[in-house]
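Visitor: have a look; sequence and predicted model below, questions after that.
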Amino acid sequence: MKAISAVFELGCAITVAQIVWRATKLPLRASLAFCAVWLAPTVIFNGAVWAESDSIWTYFTLVSIALFMRDRNGVASFAMAFSVKAQGVFLGPFVLGMILRRRIHPAWLATVPGIYVVLAIPVLVAGRSLASVFAVYLDQAHTFNRLTMNAANIWVLAGGLPYAIGVAVGMVLAAASGLALSIFIARSRRAGPEFILLAACVSLMLMPYLLPKMHERYFYAFELASIALACLNPRYVPFAVMAQVDGVLSYLAFENGIVLGVLPAALCNSLLVYYLVHDLWRGERGFRFPKLAWLGFIASTAGLFSYLVIEGPGLNISPLYLLATGLVTAAALLLLKESRGDLAGPDQLP
């Protein structure tokens, strides 16, 4: 089971590396992107530790983004992601915006149920009823009766809200925000790989942040897409690192029962949502290295290391993994140093 996830984790790393290579043509950045995705702590947790399948739908999600960044149609890949797991819908606002922006025929949306039906054929042949196959996502929606399943989102901050009211408010809020994002993408005059990737990251972050009943691992696609964004523009390096730290804090809440890290993770994710939406809205007028983002990065990283030293396994960690992650961190610092002059003029340096 874990081998299946490992194959798609490798696919995710290759796809992100290709995204970065096509956008920058810089081997260092593409190599860093590959290593950072393949060795990301949340990737290790999700697949090697938990044997979850989020790398599968995330792979098709990243392929869809890569195709749109190359001015190609990524709707079919999005349909594959949704057919594998309902969480693929997190990319929905971005895909709808690109359909409207690129004037892609709305008939392409029929590929979503079409691919789902094709992929369901082996299950139907194996004997599962037609009704259960087409109601599986609806049944999953009624599995838990909690506003958050350790997801570091807005519902951690609204724990006292009644369940039924929270679900209704969350669905309306997510739908309205998703529609607004789609319209913005369709009408925006901005173009280029960074804008498209940033819009995709906003979609992948905003949906699990606003929707109720989310698990901690549902930020998986954003966590990997943010690595690609950080390699395109080092301004987003602290964002990608914060996403990993927040993800690990959420995972540890389920893994070891330590839930104290979920609240600071939710606060840091709130900062991420604010800055991502701010940058998408303001475009090139946005500031470079936001101090609050760095503050959140430092605070969340310090909290994680404190947890590992005081409550966690201490030094009982693979030396090879520590060496590999150390090399990736060093490469990230080199990337920042390399790109300072490229990102800002002499009078704009932070």
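Guide: Nice, I can see it. Residues are numbered from 1 along each chain as shown.

Visitor: going forward, measure contacts between C-alpha atoms and count neighbours the same way
Guide: OK.

Visitor: touching, Gln221 and Leu206? I think so.
Guide: For the record, residue 221 is Ala, not Gln. No - with contact defined as C-alpha atoms under 8 Å, Ala221 does not count as touching Leu206 (11.7 Å).

Visitor: quick one: which of the two has more around it?
Guide: Neighbours were counted for Ala221 and for Leu206 using other C-alpha atoms under 10 Å; Leu206 has more, 28 against 25.

Visitor: quick check: closest non-adjacent residue to that one.
Guide: Using C-alpha to C-alpha, 6 or more residues apart in numbering and skipping residues adjacent in sequence, the residue nearest Leu206 is Val273, 6.6 Å away.

Visitor: for comparison:
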Amino acid sequence: MASPSATIRPTRLSLAAVLALGAAAALYVALLPWHSADADAWFVPWTQIIIAEGPVHALAEPMRVTLEGTNGHANYNPPYLYLLILGSTAAGTLSPFAIVKLVSVAGALLCVACAYGLLRVFLSVEASLAGAAGLLLLPTLVLNAAAWGQVDSYWAALALLAVTAALRGQFALMMAAFGAALAFKAQAAFLGPFILYVVLANRAGWQTVLVCAAVYAGMLLPAWLAGRPALDLATIYLEQAQAYQWLSMNAPNPWAFIQYFHLMSLTTGLVVGFSLAAAAGLAIAGLAARVRLEGEGLLLLALVSAMAMPFLLPKMQDRYFFLADILSVVLALASRQRWAVGAAVLIQIGSLGAYGAHMIGFLHGRFIGGIAMGVAFAILVVQLRQAVGAARHAHVRTEAHCDGRRLP
């Protein structure tokens, strides 16, 4: 069967890619001067310390910063600091603010490159290039990198690489990419149920887990060699988890409503939310005992995993659906099914609403986003159930054919 892009001429796809790249370049340049609270209060001061005191000092201990009542330190995992150190080599030419933005935009390009690799599993070269170029215009990718100056693109890029490797049966690469993604941001764990499913369904062997652990540890090694205590490095994410004591931080999920209407205390919400997320994660991984998904079904499962965790967990932030934003567009481009396109649109609305709440104070955006995310999540769960049923039915028919039986 021809790929969905077979009906579109390569020349038109190439033209679409060129136009998308041109529009993206203009949009990113226009948004680069935008100052965000994260960049001004955290990333720029960290970069200034790196430039003033050198990379070894910056890695050896938390970089304490005090700005207008903000007393914090570099509680991001070291891989982001490595990028700022690399960017600081241009300190003679670029300002610390420009370095922060350069690092963020480079992450967006890396993310799009990894998305291209994932699209190539399903589409032609021309269609994949056009789709990847179009992703540069994805609102949350543009805002995250060019305006906000955040670095979610890096862990998301590595997560996309892990999904691509899973689809290609390259399980060692999958675990290496997943370990590297975890080293950048704890949010990469949202893909954990999917990774566990792939390992169980393919009997990939628990030795692959060692690959993940080794890569994660290797990503922290330079900071340890610079003098940062191993215990500090091992507990950075625990410290991050304790930083904010709210059920929702503008995340477009049910906890925005629960917090607004004071329906649960923080303690109760944590118990309920983590219980629901754990049950969902086990259900996703447990599908390995029932069916082995491939192709679009496996991609759908990755999206459900990336969607379920931030949707069900409390204490989530506005950016935490970033991987789902990108995977949903990839699935829509790969399948061209109406439900996939509809889900992708709803997920973009959901994340954009949350961004609006944080970036411009449009607080109703988180509630609009929560509703959009809820509808999208329901669509995806229904479609996953159908995909599992179809895969099981196909497996039964195959076994019957091999046994010489006849089925209707």
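Guide: It's in. Note that the coordinates shown come from a computational prediction; the quantities given were computed from them, not determined experimentally.

Visitor: from the contact counts, what lies against the one helix or strand Ile115 of the first structure maps to?
Guide: Element membership of Ile115 of the first structure [criterion: DSSP states H and E] is helix 111-126. When contacts are defined as 3 or more C-alpha pairs under 8 Å, 6 or more residues apart in numbering; DSSP states H and E, helix 111-126 of the first structure packs onto helix 75-84, helix 130-134.

Visitor: mean per-residue distance, it to the second structure?
Guide: Taken over the aligned residues, the distance from helix 111-126 of the first structure to the second structure averages 1.9 Å (mean C-alpha distance after the TM-score superposition for the first structure).

Visitor: now stretch 4-20 of the first structure
Guide: Using mean C-alpha distance after the TM-score superposition for the first structure, the mean distance for stretch 4-20 of the first structure is 1.9 Å.

Visitor: that stretch corresponds to what range in the second structure?
Guide: With TM-score structural alignment applied, stretch 4-20 of the first structure matches the range 103-119 in the second structure.

Visitor: could I get the buried residue list for the matching stretch?
Guide: Residues 103-119 are the ones in stretch 103-119 of the second structure that count as buried (16 or more other C-alpha atoms under 10 Å).

Visitor: which residue, other than its chain neighbours, is closest to Tyr321 of the first structure?
Guide: Excluding the flanking residues, the one nearest Tyr321 of the first structure by C-alpha to C-alpha, 6+ apart is Leu39, at 8.0 Å.

Visitor: just give me the residue right at the centre of the first structure.
Guide: With distances taken as C-alpha atoms, centre = their mean, the residue of the first structure nearest its centroid is Phe222 (0.9 Å).

Visitor: show me what contacts the counterpart of that one in the second structure?
Guide: Residue pairing (TM-score structural alignment): Phe222 of the first structure is matched to Ala324 of the second structure. Counting by C-alpha atoms under 8 Å, 6 or more residues apart in numbering, Ala324 of the second structure touches Leu303, Ala306, Met307, Ile347.

Visitor: give me that answer again for 7 Å
Guide: Going by C-alpha atoms under 7 Å, 6 or more residues apart in numbering, Ala324 of the second structure touches Leu303, Ala306, Met307.

Visitor: so which residues of the stretch 201-350 of the first structure form helices?
Guide: Remark: helices assigned in the stretch 201-350 of the first structure by DSSP state H, counting those that start in this stretch are 220-232, 237-255, 262-282, 291-310, 319-343.

Visitor: what helix or strand is the aligned partner of Ala243 of the second structure in the first structure on?
Guide: In the first structure, the residue matched to Ala243 of the second structure (TM-score structural alignment) is Thr143. Following DSSP H and E, there is no helix or strand that holds Thr143 of the first structure.

Visitor: tally of neighbours for Thr143 of the first structure?
Guide: 9.

Visitor: and it, what does it touch?
Guide: By C-alpha under 7 Å, 6+ apart, no residues touch Thr143 of the first structure.

Visitor: follow-up on the earlier one: ok, the residue nearest to the centre of the first structure to Gly303 of the first structure distance?
Guide: 21 Å (C-alpha to C-alpha, to the nearest Å).

Visitor: do the same with Ile154 of the first structure
Guide: Distance, Ile154 of the first structure to Gly303 of the first structure, using C-alpha to C-alpha: 20 Å.

Visitor: tell me the SS of Arg189 of the first structure?
Guide: coil (DSSP: H, G, I helix; E, B strand; the rest coil).

Visitor: I'd like to check which residues are in contact with it.
Guide: Contacts of Arg189 of the first structure by C-alpha under 7 Å, 6+ apart: none found.

Visitor: mind listing the strands for the stretch 151-300 of the second structure?
Guide: For the stretch 151-300 of the second structure, applying DSSP state E, counting those that start in this stretch gives strands covering 248-249.

Visitor: Ile154 and Gly303 of the first structure: which is more packed in?
Guide: More crowded of Ile154 of the first structure and Gly303, by other C-alpha under 10 Å: Ile154, with 21 against 16.

Visitor: what's the nearest residue to the counterpart of the more buried one in the second structure if we skip its chain neighbours?
Guide: Using TM-score structural alignment, the partner of Ile154 of the first structure in the second structure is Pro254. Leaving aside its sequence neighbours, Pro254 of the second structure sits nearest to Gly370 (C-alpha to C-alpha, 6+ apart; 6.3 Å).

Visitor: residues near the corresponding residue of the first structure for that neighbour, how many?
Guide: Here Gly370 of the second structure is matched to Ala266 in the first structure, going by TM-score structural alignment. Here the number of neighbours of Ala266 of the first structure (other C-alpha under 10 Å) works out to 24.

Visitor: Leu138 of the first structure versus Ala266 of the first structure, what's the distance?
Guide: Per C-alpha to C-alpha, Ala266 of the first structure is found 27 Å from Leu138 of the first structure.

Visitor: re earlier: most packed of the helices and strands packed on helix 111-126 of the first structure?
Guide: Mean neighbour count (mean count of other C-alpha atoms under 10 Å) peaks for helix 75-84 among those, with a mean of 24.

Visitor: which residues in the second structure does that one match up with?
Guide: Helix 75-84 of the first structure maps onto residues 175-184 of the second structure, going by TM-score structural alignment.

Visitor: so how much does that stretch differ from the first structure once superposed?
Guide: Compared with the first structure after the fit, stretch 175-184 of the second structure shows a mean deviation of 0.9 Å (mean C-alpha distance after the TM-score superposition for the first structure).

Visitor: what does that stretch contact?
Guide: 77, 79-80, 155, 158-159, 161-162, 188-189, 208-209, 211-213, 215-216, 219.

Visitor: hmm, try it at 6 Å
Guide: Pro79, Trp155, Leu158, Ala159, Ala162, Ala188, Val211, Cys212, Val215, Tyr216 (C-alpha atoms under 6 Å, 6 or more residues apart in numbering).
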